[in-house]
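*Asks:* here are the coordinates; sequence isn't available:
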């Protein structure tokens, strides 16, 4: 499982690599380039699934096992 994901801000294009939490989804992320607060796109569970290069750990696990994601309750 990959725990590093590179987020790209859709507003300013700033790129930042972050470590994803393994015990919860991250709904908000403050862009370090323009200070906009990123929120997941409709249908995504977290900012990593919307703006990251790697989806969050629960989604990675679900894809690997072919099960339903147990993300965000």
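*Replies:* Okay, I see it. Just so it is clear, the structure is predicted and the values come from calculations on it, not from any experiment. Numbering: from 1, shown residues only.
*Asks:* can we go C-alpha only for contacts and neighbour counts from here?
*Replies:* OK.
*Asks:* Neighbours of the nearest residue to residue 52 once chain neighbours are set aside, how many?
*Replies:* Distances taken as C-alpha to C-alpha, 6 or more residues apart in numbering put residue 7 closest to residue 52, at 4.2 Å, once the chain neighbours are dropped. Residue 7: 23 surrounding residues under other C-alpha atoms under 10 Å.
*Asks:* which SSE is residue 7 in?
*Replies:* strand 4-8 (DSSP states H and E).
*Asks:* one step back: contacts only, for the residue nearest to residue 52.
*Replies:* Listed by C-alpha atoms under 8 Å, 6 or more residues apart in numbering, the contact set of residue 7 reads 15-18, 48, 51-53.
*Asks:* Put this next to the first one:
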């Protein structure tokens, strides 16, 4: 099994600003505030977190194949 990547470049869908962020390993990040335009983004329908929707790398639980890290939180 490949090593889990803990950093992802997240891109704001509102303004296009990109930033490298460290992903949490024990929870999904459902909200993310863009540092540039201050929009609060949420995951797309069907995704468990903002990294799965707007990041270059999916969240650690998805990478591990263990599925969504916060069932029922949506």
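*Replies:* Everything's here; your move. Predicted model, so just to flag it, every value in this text is computed and none were measured.
*Asks:* Any idea what the TM-score is?
*Replies:* The TM-score (TM-score structural alignment, normalised by the length of structure 1) is 0.89; 68 aligned residues with a C-alpha RMSD of 0.9 Å.
*Asks:* hmm, back to that, moving C-terminal of the strand holding residue 7 of structure 1, what's the next helix or strand?
*Replies:* Following strand 4-8 of structure 1 in sequence order, the next helix or strand is strand 15-19 (DSSP H and E).
*Asks:* measure the counterpart of residue 52 of structure 1 in structure 2 to residue 40 of structure 2 for me?
*Replies:* Aligned by TM-score structural alignment, residue 52 of structure 1 pairs with residue 55 of structure 2. Per C-alpha to C-alpha, to the nearest Å, residue 55 of structure 2 is found 15 Å from residue 40 of structure 2.
*Asks:* and what of residue 60 of structure 2?
*Replies:* To residue 40 of structure 2, residue 60 of structure 2 is 22 Å away according to C-alpha to C-alpha.
*Asks:* try residue 18 of structure 2
*Replies:* Distance, residue 18 of structure 2 to residue 40 of structure 2, using C-alpha to C-alpha: 14 Å.
*Asks:* More neighbours: these two, which one.
*Replies:* Each of residue 18 of structure 2 and residue 40 has its neighbours counted (other C-alpha under 10 Å); residue 18 has more, 17 against 13.
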